[in-house]
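Engineer: What would the 3D arrangement of this be:
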Amino acid sequence: RRDMGKSVFADLRDETDRIQVYAQKNVLGDEAFARFAHLDLGDILGVEGELFTTRTGELTVKISSYTLVAKALRPPPEKWHGLQDIEARYRQRYLDLISHPEAGARFRQRSRIVRALRRFLDDRGFLEVETPMMQAIAGGAAAKPFVTHHDALGCDLYLRIAPELFLKRLLVGGFERVYEINRNFRNEGISRRHNPEFTMLEVYQAWGDFQTMMTLAEAMIPAVAQEVFGTLDIVHRAADGASEKVIHLAPPWERKTWRELLDHAVAPGFMDWPVEKKREKAQHLGLRDIKGFEDFEVANQVFEKVVQPTLIQPIFVTHLPKELVPLAKTSKEDPATVDVFELCINGVEIAPGYSEQNDPVEQRERLLAQVGHETQKLDEDFLVALEHGMPPAGGMGLGVDRLVMLLTGAESIRDVILFPQLKPLDDSLPPIRIPEPNL
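Structural biologist: Sure, this is the predicted structure:
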C-alpha cells in the first residue's frame, strides 16, 4: 500500500495475478477512506470501480466502493523475505503458498500431472476403480501397516500398504484393464523421499507382462511431461538457480539386468560370491547394520545404496532375485530371478513392474515363505480368487509423488505434498491481537 494523504494506491492479488487499486478520499468519503487507509496486509477485499491506466502504464481500478470480506488478525510473512524457515513452510503451507508463488505453481503442476496420467490411461481403455483403504490383512507389499479398530465389526483393520491384491481380484472377475490412483500408508521412516502417506498409480493389464508395462511406462511418462511442461528434457537446478543436470525422457530407455549393474558397479561375478564375502564387500562400501542379512538382502542393500543413486537417466532394471518380489512370475531364462523391472530415474525408483504371478500353487508357496510362521498374515481370500483363474497379466506401480518430484525438480517429497507428515509441536502460537470493532 502507498499512502499519499488524500489518496492511496494498493495491490489486490488472487490466485491468477495482482491488480492495482486506487482509493480517493473525495470519492469514498472521510469515514470509508479512513478505514481503507488503516487496512492491514492480508485483509481480503471486494472492490467496485472503473478501470483506467496510469501514466506508467499500469492497469488500475479506481474504487467507487469496497467491502472488507475478511479481516487478517495475523500478519502474513514479511514482504521481501517471505517464510524462510523450511519446516514452517511445511507446517503452515497456507503461508508458504501466500509468500512463494513457485510453491503454488508446483502444486498446480501436480494436479495437471495427475489429470494427464488419467487421460493417458482412459484413452487406452483402462478403467479407473476404487479398492478398500481399510483391509483385514495388510497385503501387496512388505511394509509395516498402521492399525485401527472397527467397533461395530469388533476387529482390527489395517490402512492399506498397497491395493495390489484387490486389483488382481478384479482381473479374476473379468476387468482386463484397471488402474487406481490411490493413497497408501506405511508406518515406517520419514525422509526426503518417504512420507508415511503417499500416492501411487497402480495399473494392471490382462494378457500383458512386464514387457507390456515397460512399453506403457516408456510412453506414459514422456506423454505426461510433454503435455504439462512442453518438453522431454527436464532441468534440475541447484539452490543458486544454475542448471545442475538435465534428465532426458525421450524414448527408447536403456534396459539392464540387476545382475549386470551390480557386476559393473561392484565386481564381476558379485552375485555368485558367498554371503560372507558379500557382507565384507558391502561393509567396505560403507553399508552398516547388515549382520544377519540373507544373501539376496545384502545384494539388494548394495544395489539400493551404491548402484541406484548413479542411475540418473531413465533405465529399466530387470530380473531381480525372486526372493525380493514374491508376487511376480519366475523368469524362464533364469529361475533364480523373476520377470520384473524397476524404472529408475534421477537415482530413484519411480515404478516397479511385474509379470504377475497367476499360478495359485506357486503363489501360495512364495507367500508362505514370506510370512514364515505368521500364517495369519496370509491372504487366503486372494489365494482362493487365484484358484478361480487369473489371466496372465502385467502390473505396475508408479510413485506419483516421486514422478512430480522428477518433473518439477523438487528435491524433497515434502515439497510436492501439500501437508506432509510432521511431528506435532508442543508449543502453541502466541495469542492474537483482536482489533477494534470498526476494523
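
Engineer: drop to CA atoms for contacts and neighbour counts, all remaining ones
Structural biologist: Fine.

Engineer: What is the three-state secondary structure of residue 292?
Structural biologist: Look at residue 292: counting by DSSP: H, G, I helix; E, B strand; the rest coil, its state is coil.

Engineer: Buried residues in stretch 28-46, which are they?
Structural biologist: Under the neighbour-count criterion of 16 or more other CA atoms under 10 Å, stretch 28-46 has 28, 32, 33, 36, 37, 39, 40, 41, 42, 43, 44 buried.

Engineer: So the last one versus residue 31, what's the distance?
Structural biologist: The reference is to residue 44. As judged by CA to CA, to the nearest Å, residue 44 and residue 31 stand 19 Å apart.

Engineer: Next, the second sequence, to be compared with the first:
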Amino acid sequence: MRVRQAKRDQLVAEGVTPYPVTVPTTHSLAQVRADWGHLAAGAESGAEVAVAGRVIFVRNTGKLCFATLQAGDGTQLQVMLSAAVVGADDLGRWKSLVDLGDHVFVRGEVIASRRGELSVMADSWRMASKALRPLPVLHKELSEEQRVRRRYVDLIVRPEARQMVRDRAAVTRAIREVMHARGYLEVETPTLQTVHGGANARPFITHLNAFDLPVTLRIALELHLKRAVVGGIDRVYEIGRIFRNEGIDSSHSPEFTMLEAYEAYGDQESMAELTRELVLAAADALGSRQVAHEQETIDLDAPWSWLPFYDGLSVALGENVSTSTGSDRLRELGKEHGLDLDDDFGPQKMAMELFEALVEPGLIQPTFVCDYPAIAQPLARPHRSSPGLIEAWDLIIGGTERATAFSELIDPQIQRQRLVEQSAAAAAGDEEAMAIDEDFLQALEQGAPPMGGLGLGIDRVMMLLTGAGIRETILFPFVRPQV
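Structural biologist: The predicted structure is shown next:
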C-alpha cells in the first residue's frame, strides 16, 4: 500500500489527477467483443475505440506490454501497449504507475493478436482510478468470512458472486411481473412503527427524537398492508426489508427481504396457487425447475402436496396425536425421540416444537403444511370445518420453510382477544409476542373484506434455487465488527 500511495502521489505531483471525474469512453468492453469478436488472428479492424476497466492481469515485458481489463458485468478484454505506438515515455509510465486493481482508460485500434486474442492496441492511456489496496491472489480463494466482510472484493474476483446479484435481480423482477399480471399494486409501508406486530419476533428498538418516542423497526409488513385492503386496495403487496433482533446462522439474518401480499376475497387456497406461480416464475428466471438437494432432486414442476399438521406429527411420533393430546403425553413422546420440551410450554407449543424437529427436515419436495393449532398464527382465521385449528399453511421445500399464508382473521372481536393474549404473553416475558395495536383493530372495525394473505421469503427462495447460504444471497449481510 505504501508503494501504491507513492504512485498516487507521483501522479498528483505531475499535475495528473489519479481520480478524474470521468473518462471519455466510446464503447463498453462487451460492445467491443460483440462488434469485433469475429476478427481472425493478426487482423486489424481499422476502428478506434476508447474503453475503460479494472486491471486484473498485467504482463510488462520489454517493449510490448499486455493487460486484461474487466468490466462490472464480468466482460474481459485485452489491451496491448507497444513502445512503437504509445512511445517509450508513456510505456515507461505505464510500467511504473499501473498496478492490479487500478481502473485505466485506453484509446486505440481494435485488433486480434497473433494468437487470436481480441485486443485494443493502445495509442494513449491514462489512470481512471488508482487502487491503493491490492487485490487478493487470484489463484487462492477468499474465505467465506472474507467474502462477506469485503463483498466488494468478492465481487471483483469471483464471477459467482456477481452472478448471485444478477440472479437475485432476475428473481425479484420475475416475482414483480407475476404480481403485476395478477393485478396487484405494489406499495411501501412504514419501517418505523410504534407497535410491533404481524409476526412473533423480537424487534429492534430505537428512539424517535422529534417526538421523544420509542419506536421499533418492523418485524413484518402485514398490518399496514391489511389496512390498505380495508381502504379498498383489493390486491396489494410489498417487497420490503424486515428486521428481527434474533439469532444469526446459515438460514437466519437480522435483516432480510419478504414479499407480503393480500387479496380481498381470497383465502389460503388462492394464496397457495399464487405462491406456486411465484416460485415457478423465480425458478424459470434462473433456468430450471429441477433443484439440486443433498437428499434428492427437488422437482418444482411436480404436484405440490398438502400435509395436515397433526397427521404429519402422528406419523413421526408413531402415535395418533391431536389438539386434545395433553402436555404430559407430548413431553413423554418428545423424550422418546430425544427432545426435552420446556415445562412451561402448553400442548400446542409442544406440538409445534415436535413438528419442527421431527417432521419439517424430512419434507424435501414442495409441501403445504396446513391445519395448524391456533397458537401458530394469531392473525389467522379459525378453521372453517375443524375446531381448534386455523386456516394457515407453511410451504416447506428442502426441509426449510419458504413461505406462509392464511385465510386472514377479519373479525375484530376475535382479533382483539388474540392480541390481548399475545400482550399477556409479552408481559409475562415473551419478547416475541405481539402487542395490542389499537389502530389496526380500529381498521378491522371499519370492515375488512374476507382476504387471503401471503408471506414469501425472497432470501429463502434464493437459497432454494441456488443452494447458497443466506449470507451469500444477501449482497451485504450484517457481520460482527472486527476489533
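
Engineer: TM-score of the superposed pair?
Structural biologist: Overlay of the two chains. TM-score (TM-score structural alignment, normalised by the length of the first structure): 0.92; 417 aligned residues with a CA RMSD of 1.5 Å.

Engineer: Helices of the stretch 101-250 of the first structure, residue ranges please.
Structural biologist: Ranges of helices in the stretch 101-250 of the first structure, per DSSP state H, counting those that start in this stretch, are 101-122, 164-172, 210-229.

Engineer: For the first one, enumerate the helices and strands it packs against.
Structural biologist: When contacts are defined as 3 or more CA pairs under 8 Å, 6 or more residues apart in numbering; DSSP states H and E, helix 101-122 of the first structure sits against helix 93-99, helix 210-229, helix 400-408.

Engineer: Who are the packing partners of the second one?
Structural biologist: Helix 210-229 of the first structure sits against helix 101-122, strand 340-345, strand 348-355, strand 393-399, with contacts defined as 3+ CA pairs under 8 Å, 6+ apart.

Engineer: One more: the last one?
Structural biologist: Packing contacts for helix 400-408 of the first structure, counted by 3+ CA pairs under 8 Å, 6+ apart, involve helix 101-122, strand 197-206, strand 233-237.

Engineer: How far does it sit from its chain's centre?
Structural biologist: From the chain centre to the centre of helix 400-408 of the first structure is a distance of 6 Å (CA atoms, centre = their mean, to the nearest Å).

Engineer: That helix vs the second structure - mean distance after superposition?
Structural biologist: Its aligned residues in the second structure lie a mean 0.8 Å from helix 400-408 of the first structure after superposition (mean CA distance after the TM-score superposition for the first structure).

Engineer: All the strands of the stretch 1-150 of the second structure, residue numbers only.
Structural biologist: 44-61, 64-70, 76-82, 103-112, 118-129 (DSSP state E, counting those that start in this stretch).

Engineer: will you turn the ones you listed into a markdown table that also has distance to residue 376 of the second structure?
Structural biologist: Below are the strands of the stretch 1-150 of the second structure laid out as a markdown table (distance: least, CA to CA, whole Å):
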| stretch | distance to residue 376 of the second structure |
| --- | --- |
| strand 44-61 | 52 |
| strand 64-70 | 51 |
| strand 76-82 | 52 |
| strand 103-112 | 54 |
| strand 118-129 | 55 |
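
Engineer: Out of those, which is closest to residue 140 of the second structure?
Structural biologist: strand 44-61 (14.4 Å; CA to CA).

Engineer: Next, the buried residues of stretch 320-337 of the first structure.
Structural biologist: Quick answer for stretch 320-337 of the first structure (16+ other CA under 10 Å): 320, 321, 322, 323, 325, 326, 327, 328, 329, 330, 331, 337.
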